[in-house]
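[1] Mind looking at a prediction? Sequence and model below.
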Amino acid sequence: MPEHKTVDPQLYQTISDLHKAGGISVEDSASSKLIARNSRRLTTHIYDILRQEIVSLARQPGSPINENQICTALNVSRTPVREAILKLKDEGLIEIFPQSGTRVAPISLSGLANLVFFRSALETQSIKDLVSTITVENIAALNDMIAQQYFHARHNDCDNFHLADERFHEFLLTTANRKIIWDKIDREKGDLDRFRRLTLPLLGQMLDVTQEHQNIVSAIEMRDADIAMTALRDHLGNVLSVVQLLKGRHQFVFS
């Protein structure tokens, strides 16, 4: 399985800052509320770190999750780590077995089609709305993103290509004033992101994805909502065409 980068280093700095703030002993109510708020933020940042490690495949499906090691690495107590793990369990990214421990969940093949359907339904409608409001500056920004994707694809840089791919789709929805929709999609598509990461090293895959992005932008630029929606729907669905191939190559990461 290919190796991947982990997470934004700034998240680790935030953990350190929150840990210091949370360690101050105070009695007045205002300070108590601040510490409680910092505690919630600490849980969120631990969750973000673990989720990014899982989605990037830095923590591979089936690998154990050791709470003590996480506590030591981040210099935090068990409570926020446990809360973050439970949140990831609710998302299906972590499995907890009372008798045998905690591990990264395998990728659910049966759920991939539903995730693609969910994402496609929300994104294609947003594209329909975007076509009538897109500006010349927006089109230029999208074309710049595609140029970056071609660069990463030609240099076989899967990690930066994935990030550029994410920025492209986020920009489409944000520009369509659907940022809240993107945030929802982003939280639901963990398994789909892990699967997409496995597809990127396939020969020509990154170039094909970039060309599909170009087709979407060209249709938007022509103000043709139907073609743009079809191009986006086809693009999102194409990832499922290699399920059987990847299942044969990485059989132990799927359920």
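    Perfect, I can see it now.

[2] Only C-alpha atoms from now on, for both contacts and neighbour counts.
    Noted.

[3] so what's Gly62 up against?
    If you count contacts by Cα atoms under 8 Å, 6 or more residues apart in numbering, Gly62 has them with Arg103, Val104, Ala105, Pro106, Val253.

[4] second one coming, line it up with the first:
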Amino acid sequence: MKAVEFATESGDLPRRRMTATEEIFLQLRSDIIAMKLTPGTKISEAEVAKMRSVSRQPVREAFLRLGELNLLQIVPQKATRIRKISHSDLRNTRFLRAAVEVEVVRIACDVATDESLQEISENLDEQRLAVEAKDANALRSLDYEFHRLICVAADCLPAFEAIAENKAHTDRVCSLELADTSGMDEVFEGHSAMFEAIKLGDVHTAVEATRYHLSHLDETLAMASEKYPDFFEA
């Protein structure tokens, strides 16, 4: 099976090898989350295999993994499609994310080191530049990293891994939000408020800022459902 080598930070020796299945899975997952592949779009094993110059087996395995995440709708003998965004999945994911992230923020207020706060601050500087440049793709990546860094600051990285495994549908809605300039501003402002409270060790304000930031998903979902009704299912 075809594999891809990734260099170490020094660029000398391969750090790890990624299989064709892993590479295809990650690329398709990224394209689905970024809404480059929109809900309802047909997708073919044969076409992906031809595009990637691989056999159909690694593509089939990648499709199965995406199906387990409810990102693909696979029906034997029928067309495979990008699964529509589920309101039910969003509600469950949002509840779990809020419950976990609020507790992470509480801990970060107490244990965050100067080094971890500096990393978050640098991330926010990059976010500001992305907003000014209206670069939604950059902000999407920095948003992901921002929430990961808060978990690092709280010494609760496994909490972020648990969130990340279950929030693909939320990320798709966030991609719709970041397509709008005002949405980019709101994301940055929400992150800034969270960081300032964590830096001051102000648990109450940090928790409220986190809840307020995550609540924007409800408004975004309502607007997106109205604007793109064909992207959603019950």
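    Okay, I see it. On a predicted model such as this, the values are computed, not experimentally measured, just so you know.

[5] And the TM-score between them?
    Once superposed, chain against chain, the TM-score is 0.87 (TM-score structural alignment, normalised by the length of the second structure); 223 aligned residues with a Cα RMSD of 2.1 Å.

[6] Show me where the second structure has its strands.
    Listed in chain order, the strands of the second structure (DSSP state E) span 3-7, 14-19, 42-43, 72-73, 80-82, 85-86, 232-233.

[7] Pick the most buried one from these.
    The highest mean neighbour count among these, using mean count of other Cα atoms under 10 Å, belongs to strand 72-73: a mean of 23.

[8] What distance do you get for the most centrally placed residue in the second structure to Ala154 of the second structure?
    Residue closest to the average C-alpha location in the second structure (Cα atoms, centre = their mean): Asp171, at 4.6 Å. Using Cα to Cα, to the nearest Å, we find Asp171 of the second structure at a distance of 23 Å from Ala154 of the second structure.

[9] so Thr80 of the second structure touches Leu71, yeah?
    No: judged on Cα atoms under 8 Å, Thr80 of the second structure makes no contact with Leu71 at a distance of 10.6 Å.

[10] coming back round to it: so what's the residue nearest to the centre of the second structure up against?
    Contacts of Asp171 of the second structure by Cα under 8 Å, 6+ apart are Ile33, Ala34.

[11] counterpart of it in the first structure?
    Under the alignment (TM-score structural alignment), Asp171 of the second structure pairs with Asp193 of the first structure.

[12] Ok, Glu126 of the second structure next?
    Under TM-score structural alignment, Glu126 of the second structure pairs with Gln148 in the first structure.

[13] And for Met51 of the second structure?
    Using TM-score structural alignment, Met51 of the second structure pairs with Ala73 in the first structure.

[14] ditto for Glu115 of the second structure
    Under TM-score structural alignment, Glu115 of the second structure pairs with Glu137 in the first structure.

[15] One more: Lys78 of the second structure?
    Aligned partner of Lys78 of the second structure by TM-score structural alignment: Ser100.

[16] what's the burial count for its match?
    By other Cα atoms under 10 Å, the residues close to Ser100 of the first structure number 8.

[17] just Ala219 of the first structure next, same as before
    Ala219 of the first structure - counted by other Cα under 10 Å - has 19 other residues nearby.

[18] what residue of the second structure matches up with it?
    Aligned partner of Ala219 of the first structure by TM-score structural alignment: Ala197.

[19] How about that match: what's its closest non-neighbour residue?
    Ala206 (4.8 Å; Cα to Cα, 6 or more residues apart in numbering).

[20] what residues are up against the one you found?
    Val105, Arg106, Cys109, Ala193, Met194, Phe195, Glu196, Ala197, Ile198.

[21] what does Asp31 of the second structure give?
    Leu37.

[22] what's the answer for the one 3 residues further on, then?
    When contacts are counted by Cα under 8 Å, 6+ apart, Ala34 of the second structure is found next to Asn137, Asp171, Arg172, Ser175.

[23] if I look at Ala121 of the first structure, how far off is Met229 of the first structure?
    On the measure of Cα to Cα, Ala121 of the first structure and Met229 of the first structure end up 10 Å apart.

[24] more crowded one of these two?
    Met229 (23 against 13).

[25] aligned partner of the more buried one in the second structure?
    Going residue by residue (TM-score structural alignment), Met229 of the first structure aligns to Val207.

[26] what's the nearest residue to that match if we skip its chain neighbours?
    Val102 (5.7 Å).

[27] was I right about the match of Ala219 of the first structure contacting Val203?
    Yes: using Cα under 8 Å, Ala197 of the second structure is in contact with Val203, at 7.1 Å.

[28] which residues are in contact with both of these two?
    What both Ala197 of the second structure and Val203 touch, as defined by Cα under 8 Å, 6+ apart, is the set Cys109.

[29] just to revisit the earlier point, can you lay out the contacts of Ala206 of the second structure as TSV showing distance to Glu122 of the second structure?
    TSV is the format used below for the contacts of Ala206 of the second structure (distance: Cα to Cα, whole Å):
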residue	distance to Glu122 of the second structure
Val105	18
Arg106	21
Cys109	18
Ala193	15
Met194	14
Phe195	11
Glu196	13
Ala197	16
Ile198	15
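
[30] What is the most widely separated pair among these?
    Distance extremes for the contacts of Ala206 of the second structure: the farthest pair is Arg106 and Ala193 at 14.2 Å, using Cα to Cα.

[31] Alignment lookup: Val104 of the second structure to the first structure.
    So Val104 of the second structure corresponds to Ser126, using TM-score structural alignment.

[32] At which residues are the helices of the stretch 51-200 of the first structure located?
    67-74, 78-90, 109-131, 136-154, 158-175, 179-188, 190-199 (DSSP state H, counting those that start in this stretch).

[33] Average separation of the third one from the aligned part of the second structure, please.
    Yep, that's helix 109-131 of the first structure we're talking about. Helix 109-131 of the first structure differs from its equivalent in the second structure by a mean of 1.4 Å after superposition (mean Cα distance after the TM-score superposition for the first structure).

[34] picking up where we left off before, leaving out chain neighbours, which residue sits closest to the match of Glu126 of the second structure?
    Nearest one to Gln148 of the first structure, counting by Cα to Cα, 6+ apart, is Ala164 at 7.1 Å.

[35] go on, Glu91 of the first structure?
    Here the residue nearest Glu91 of the first structure, using Cα to Cα, 6+ apart, is Glu188, at 7.4 Å.
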